[in-house]
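**Student:** with the sequence up front, the predicted model follows.
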Amino acid sequence: MEILRVKVKPNSKQQQIEQQPDGSLTVHLKSPPVDGKANKELIKLLSDRFHIPKSHITIKSGLLSKNKWVELDR
């Protein structure tokens, strides 16, 4: 199990995941932060990046925030 610090930037022109020097991730999402759309897109992107099922990714805190703690169950 791994916990990541993720900063989300919704409404970006293109999807992108950037690794920061401190080990955290900055994720640029196309979706707006409305009705959980950005969170769903975040989970899908992380699933593709780490090659794990979406069901193994949980947003532990920050559901309504740009700064999130995400748990990956590998």
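**Tutor:** Thanks, I have the structure now.

**Student:** from here on, contacts and neighbour counts on C-alpha atoms
**Tutor:** Noted.

**Student:** which parts of the chain are helices?
**Tutor:** Residue ranges of the helices in the chain, as given by DSSP state H, are 37-50.

**Student:** what packs against the longest strand along the chain?
**Tutor:** Secondary structure of the chain per DSSP state E: the longest strand is strand 2-9. Under the contact definition 3 or more Cα pairs under 8 Å, 6 or more residues apart in numbering; DSSP states H and E, strand 2-9 sits against strand 25-28, strand 67-72.

**Student:** hold the first one in mind and look at this next one:
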Amino acid sequence: MSAWLRAEADGALILSLHVQPNAKVTEFVGLHGEAMKLRLAAPPVDGKANAALLAFLADYCALPKRAVTLLSGQSARTKRVRLDGADGALQARLRALG
């Protein structure tokens, strides 16, 4: 697995992300060190960027919003996110990003 994507024993995935808020469009950009860079079309104000990040990941991964959890980085650009209920197809799709 990539350094930014880690599988847990319980089947969950942990993503290490570098988030750039205030972008024109929300999209994965590529690797940024040992994290996946993600441009986010939301301002870093009042938790809006974190909410937009979790909603984007839930949609991209076809998971319910409750399955996507921000583990760390609430007020930082470097974030760790947990995805519960990820299958092999999702792992392959994410691995292909970087």
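**Tutor:** Cool, got the structure. Small disclaimer: the values here were computed from a predicted structure and weren't measured.

**Student:** burial count for residue 55 of the second structure?
**Tutor:** By other Cα atoms under 10 Å, 17 other residues sit near residue 55 of the second structure.

**Student:** need the contact list for the residue mapped onto it from the first structure.
**Tutor:** Under the alignment by TM-score structural alignment, residue 55 of the second structure pairs with residue 44 in the first structure. Residues counted as contacts of residue 44 of the first structure (Cα atoms under 8 Å, 6 or more residues apart in numbering) are residue 54.

**Student:** circling back to that earlier point, what's the mean distance for the longest strand of the first structure versus the second structure?
**Tutor:** Comparison of strand 2-9 of the first structure with the second structure after fitting gives an average deviation of 0.6 Å (mean Cα distance after the TM-score superposition for the first structure).

**Student:** in the second structure, what stretch matches that strand?
**Tutor:** The counterpart of strand 2-9 of the first structure in the second structure, using TM-score structural alignment, spans residues 13-20.
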